[in-house]
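Enquirer: Coordinates for the following, if possible.
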Amino acid sequence: MSRRGRRTGTDDRERRPIGPTIGLGRVALAVALSLSVAAPAARADPPRPPLPEPYATPFARNPAERIGWPEGAKPKAVGPFQVTLWADGLGYVRWLHELPNGDVLAAEAENVAGSGVVKLLRDADGDGRADPAFEFLRNEAGNLNQPFGMALVGSRLYVANTDGLWRYPYKAGANRIAASKGRKLLDLPSGGAGHWTRNVLASPDGRKLYVTVGSDTNAAENGVEPPAGRAAILEYDVARATSRVFASGLRNPNGLGWNPVTGKLWTAVNERDRLGDDLVPDFVTSVKKGGFYGWPYYYFGDNPDPRHAGERPDLADATLVPDLAVGAHTSSIGLAFYTGTAFPERYRGGMFIAQHGSWNRASPVGYRVAFVPFDANGSVAGAPQPFLKGFLADRDPPTAYGRPAGVIMLKDGSLLVSDDAGGRIWRIAAKGPDDGAPALGGLMLFDAARDKPIYPLGDGTVLDPAKLGTARFNVVAAASGPVGSVRFTLDGAEARVENDPPYSFAPHRVGANGRLRYDAWTPAQGVRTLVATPFSGPDATGVAGRPVSVTFTMR
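Expert: Got it, this is the predicted structure:
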């Protein structure tokens, strides 16, 4: 047996930017799109997820009935965390923003024109719960219309309403801002029966603001031309007071965040409905300046929406592939990178996603906060994993205690999660210091024929060689911090122990050109369960960390 790895038992291994200026008419919009894709720049797209055919399952209207939280009940965190009720008695609380002094702003609004208030929450006595809320900003002169995103830059507070971006003067410790002090900076497209939430995030230097604007329809059905400035992320230049489309083809972007390693802008996007239970997946992705992400004509690259078959073939090659699918109809809204040190090391640099929950799937999904591991290079290292669950009370018929909407990291390293359906805010904190146990971020499926990653391997993944273009696979476990070895088991039997990174299920080696080469593994058909367990020492010795288990299907 070599020091590098050991195997036991037997197995079957062997542009131009797209983005019209707000206010362009339909003809100008079409011209702008045509010009923008005339000479697309070469690019390297992320791996594409396995996707079913459109209409593989019928449309299902299956919303969860809101029943409220029983006395003493609360969500449950996966891992060494404690969950406490931080604030209750709130309205439809959707979005949160922590101020430099530790105060927290909470935007309450529903899909009703003119609704909404921004409340200020403060834990003045340090008992771990917010004191009674202040009405920080309310609609006094028609200038607060369904507020959602908030961003503080210096002494200026920006609030994104459904129909405009506003600026207010802010003074530390203030309990209220007079609405009359506000100034409207930018009109935002609104109206129709479409998506009303508008988020705002400042650039690290505070010179630019990024504003999300969802589409006004599901998929531009019935020949409706997508309006300019919707289904997009806008960029507002504070000094010049000008705006432009930063990225387009994003059906309903909500969460925004800066990747702490790469410095790139990321967003969480709700994708389109009525193509089946598993189409189209919501996603999180880095956002490219001038990038076009497909809506309403294509999705996840050049996959055509059948409702627009034959339309805009010029956009097929221009459509970017998002970084990570996070489940169809999960209604993934909130997004927060973890930049603190209070949580165990495997969470550092990763992303938390608030998945509000489905209304149109035969079996409900979402209703949780998921965690996505990232590696040291700031790239996705594994599939979404459950982090905070227990919002769904029953599945058939579906009922829900609450629904997570926003998620932020506080300065102390804990998380706050807004629960709009429950009118509550939950706090998630580590139970104690990091125990130092070895940890894995996730599992990545590799194409061993080309030595390239295919996609994060998660529960429910279907491996179809015909669609993936190969049956020669490998799986790599991403280490989060120091790991001495990883033991892989397949369907309950130990298959192999890998001592050296990258920790692969089938062996790997360094080729003559210095590149990593992966041996191939072709799983037997059927449902398989692969488990990777990290250890602090070589040959699966020392302290064992938490296993990562994935159940997938091989066709």
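
Enquirer: For the rest of this, base every contact and every neighbour count on C-alpha atoms.
Expert: Fine.

Enquirer: Quick check: closest non-adjacent residue to F300.
Expert: Leaving out its chain neighbours, the residue that sits closest to F300 by Cα to Cα, 6 or more residues apart in numbering is V321, at 4.7 Å.

Enquirer: In three-state terms, how would the one you found be classified?
Expert: Reduced to three states with DSSP: H, G, I helix; E, B strand; the rest coil, the structure at V321 is coil.

Enquirer: For it, the count of nearby residues, please.
Expert: Neighbour count of V321, defined by other Cα atoms under 10 Å: 22.

Enquirer: How about I177?
Expert: 18.

Enquirer: coming back round to it: now the residue nearest to F300: how far from V211?
Expert: Distance, V321 to V211, using Cα to Cα, to the nearest Å: 21 Å.

Enquirer: now the helices: where do they sit in this protein?
Expert: Taking DSSP state H as the criterion, the chain carries its helices at 26-36, 465-468.

Enquirer: Serialize those helices to JSON lines and add fields for distance to Y298 and mean neighbour count.
Expert: Shown next, in JSON lines, are the helices of the chain (distance: least, Cα to Cα, whole Å; neighbours: other Cα atoms under 10 Å):
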{"stretch": "helix 26-36", "distance to Y298": "14", "mean neighbour count": "16"}
{"stretch": "helix 465-468", "distance to Y298": "18", "mean neighbour count": "12"}
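
Enquirer: Switch those helices over to JSON lines, and while doing so, append distance to K74 to every line.
Expert: Output for those, formatted as JSON lines (distance: least, Cα to Cα, whole Å):
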{"stretch": "helix 26-36", "distance to K74": "48"}
{"stretch": "helix 465-468", "distance to K74": "41"}
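
Enquirer: Mind checking those helices for the one nearest to N254?
Expert: helix 26-36 (23.6 Å; Cα to Cα).

Enquirer: which strand in the protein runs the most residues?
Expert: Scanning the chain for the strand with the most residues, using DSSP state E, yields strand 526-535.

Enquirer: From the contact counts, what lies against that strand?
Expert: strand 485-490, strand 548-554 (3 or more Cα pairs under 8 Å, 6 or more residues apart in numbering; DSSP states H and E).

Enquirer: hmm, back to that, quick check: the residue nearest to F300 touching Y298?
Expert: No. V321 is beyond contact range of Y298, at 10.1 Å (criterion: Cα atoms under 8 Å).

Enquirer: how about this one, so we can line them up?
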Amino acid sequence: MKLHLLATVAISTLAAWPAAAQPAPPAPNALDTLGAMHQTGSTADWPEVPQTGQKADQVKQNLTKIKLPPGFHISLYALVPDARHIAVGPQGVATFVGTRKSKVWVVTDRSRGGVGDEVKEFAPTLPKKIPNGVCFSKDGFLYIAEQNRVLEYAAAEFFYESADVVAGAVVPEGELIPKSEESYNHTARVCRVGPDNKLYIQLGQPYNVPAKDKFDLYRKVGMGGIIRMDRDGKNREVYAVGLRNPVGMDFSPKDKSLWTNDNQVDGMGDEQPPGEMDHITAPGQDFGFPWYGGGHTRTVEYKNDTPPANVVFPEVEQAAHAADLGLIFYTGSMFPKKYQGAIFSTQHGSWNRTTPVGARLLVTYVKEDGHVAGKSEPFAEGWNDNGYYLGRPVDVAQLPDGSLLVSDDLVGALYRIWYDGK
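Expert: Take a look at the predicted model:
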């Protein structure tokens, strides 16, 4: 039975769920058990993350150093350990936060006061491996892109109160990338469900610049690029190539084209190569890596090789080594008109630079013709305190009221940015 059908049955019999879900005999693994709509029988501890105390007080104090345009404010939304990419539930019930470790967190604003007052692990009975990428379909299915697997959770916003949550494999373990290419590096996947109702996944390749004998394999499977597939995992295809380590993407609400950030080659000096914000306007486009390390800067390893004639260069060149990650188009109405339709993106902050840059939230304005209006501009900054990081922003997402959430994996927190004009 397909997971979508299972989900339909589960949702239609929600009232009977506790009585119907009886403990089952041991299954080969937790995923099989949950997919068969049975309980795992786990009695594992399932605590909430404390939201008060010395750490919360210190984070709030640090936020007083963040500079924003007039009329904007920032506050601590929730303490969320190792917080990475964010998926706000389409019903506005809960927000899901991935990590580069083994947990996904679910954050609930039960008081509806603009604060996440409950934070606990999502689906703790199902082991996960680098579940960084979280994304929702409009009809309420949660997808989690792990290091080498993609799972689908039906009605996650409503079943997350249980430690057991129905799940099914969109891409089974070991089939997202070849097992031989699994690495500790560049394994934080990001996913989006596109306007075409397909699932898009960013696949970084693990090297600074890969050896030439990896080229054909990586192009074939989409490593160093973006793949897409049907939501059941069928009809997989490579959507974009020539991206070194893409982390963060969103679709334009105007023309449905895909925009992505890409992290560029290290070890080339403080000021080169630039980071990239790329605009994908058609399937199959090539954005130049590994011939180019970022922008028009050629890599040492491929300097004697002729690059393709059809390379698409960045829509925006960003500061070198700032680690551009999360990216969204702002579709809310809370912010002033100049920000509506603009791109908000994060810079995690540099490591490969004598003077660190980044650790901030940027805004990029998009013109009517679909191109950007100049360079990206700082919107929220101050986490980089003269080279000492008070925080490292990872992702940005929009809440139903039009405010923004920003994740920080150094501090382990979500911040909320809102506007009242005061």
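
Enquirer: Tell me how they score on TM after superposing.
Expert: Overlay of the two chains. TM-score (TM-score structural alignment, normalised by the length of structure 2): 0.78; 352 aligned residues with a Cα RMSD of 2.2 Å.

Enquirer: Where in structure 2 does stretch 405-422 of structure 1 fall?
Expert: Taken onto structure 2 by TM-score structural alignment, stretch 405-422 of structure 1 occupies residues 394-411 there.

Enquirer: How far does that stretch sit from its chain's centre?
Expert: 11 Å (Cα atoms, centre = their mean, to the nearest Å).

Enquirer: Looks to me like A56 of structure 2 is in a helix.
Expert: Yes. Under three-state DSSP, A56 of structure 2 falls within a helix.

Enquirer: what sits against the residue mapped onto A174 of structure 1 from structure 2?
Expert: Counting by TM-score structural alignment, A174 of structure 1 lines up with F159 in structure 2. Contact partners of F159 of structure 2, counting by Cα atoms under 8 Å, 6 or more residues apart in numbering, are V165.

Enquirer: what's near enough to touch the most centrally placed residue in structure 2?
Expert: Centroid-nearest residue in structure 2: H85, 3.6 Å away (criterion: Cα atoms, centre = their mean). Counting by Cα under 8 Å, 6+ apart, H85 of structure 2 makes contact with 97-99, 132-134, 190, 326, 394-396, 407.

Enquirer: next one: M351 of structure 1
Expert: 335-338, 371-374.

Enquirer: Where in structure 2 does the longest strand of structure 1 align, residue-wise?
Expert: Taking TM-score structural alignment, strand 526-535 of structure 1 hits no residues over in structure 2.

Enquirer: And W295 of structure 1, what's its match in structure 2?
Expert: Match for W295 of structure 1 (TM-score structural alignment): F289.

Enquirer: That match and E182 of structure 2, how far apart?
Expert: Distance of F289 of structure 2 to E182 of structure 2, computed by Cα to Cα: 20 Å.

Enquirer: Looking at these two, which one has more neighbours?
Expert: F289 (25 against 16).

Enquirer: which residues touch that one?
Expert: 241-244.

Enquirer: Redo these as TSV? Include neighbour count.
Expert: Below are the contacts of F289 of structure 2 laid out as TSV (neighbours: other Cα atoms under 10 Å):
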residue	neighbour count
V241	24
G242	26
L243	31
R244	29
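
Enquirer: Just name the most buried of the helices and strands packed on strand 526-535 of structure 1.
Expert: Stretch with highest mean neighbour count among these: strand 485-490 (a mean of 26; mean count of other Cα atoms under 10 Å).

Enquirer: matching residues in structure 2 for that one?
Expert: By TM-score structural alignment, strand 485-490 of structure 1 lines up with nothing in structure 2.

Enquirer: Now do that strand: which elements does it pack against?
Expert: Strand 485-490 of structure 1 packs on strand 493-498, strand 526-535, going by 3+ Cα pairs under 8 Å, 6+ apart.

Enquirer: Could you rerun that using 10 Å?
Expert: strand 5-7, strand 473-479, strand 493-498, strand 503-504, strand 526-535, strand 548-554 (3 or more Cα pairs under 10 Å, 6 or more residues apart in numbering; DSSP states H and E).

Enquirer: Which among those strands is found nearest to G390 of structure 1?
Expert: Of all these, strand 548-554 comes closest under Cα to Cα, at 20.3 Å.

Enquirer: Give me the angle between that closest one and strand 473-479.
Expert: 160 degrees (axes from the mean of the first three to the mean of the last three Cα atoms, to 10 degrees).

Enquirer: helices or strands up against strand 548-554 of structure 1?
Expert: Short answer (3+ Cα pairs under 10 Å, 6+ apart): strand 548-554 of structure 1 packs on strand 440-447, strand 462-463, strand 485-490, strand 526-535.

Enquirer: Relative to M444 of structure 1, which of the helices of structure 1 is closest?
Expert: helix 465-468 (14.5 Å).

Enquirer: Quick check: Y338 of structure 1 vs D302 of structure 1, distance?
Expert: Y338 of structure 1 is 32 Å from D302 of structure 1, by Cα to Cα.

Enquirer: Who has more neighbours out of those two?
Expert: Y338 (24 against 18).

Enquirer: what residue of structure 2 matches up with the more buried one?
Expert: By TM-score structural alignment, Y338 of structure 1 lines up with Y330.

Enquirer: sorry, back to before: strands - which of the contacts of M351 of structure 1 land there?
Expert: Using DSSP E, the contacts of M351 of structure 1 in strands are 335-337, 371-372.

Enquirer: Let's see which of the contacts of H85 of structure 2 end up in strands.
Expert: Checking these against DSSP E, those in strands are 97, 133-134, 190, 326, 394-396, 407.

Enquirer: Those residues: which two are farthest apart?
Expert: Farthest pair in those, by Cα to Cα: V190 and S407, 14.2 Å.

Enquirer: isn't G249 of structure 1 right up against G294?
Expert: Yes. Using Cα atoms under 10 Å, G249 of structure 1 is in contact with G294, at 4.8 Å.

Enquirer: Now for these two: what residues contact both?
Expert: Shared contacts of G249 of structure 1 and G294, defined by Cα atoms under 10 Å, 6 or more residues apart in numbering, comprise 319-320.

Enquirer: Now the match of Y338 of structure 1. Nearest residue, chain neighbours left out?
Expert: Per Cα to Cα, 6+ apart, closest to Y330 of structure 2 is G341, 5.2 Å.

Enquirer: That neighbour maps to what in structure 1?
Expert: So, by TM-score structural alignment, G341 of structure 2 is matched to G349.

Enquirer: W166 of structure 1 versus G442 of structure 1, what's the distance?
Expert: 41 Å.

Enquirer: same thing with F446 of structure 1?
Expert: From F446 of structure 1 to W166 of structure 1 the distance is 47 Å (Cα to Cα).

Enquirer: Same question for A172 of structure 1.
Expert: 19 Å.
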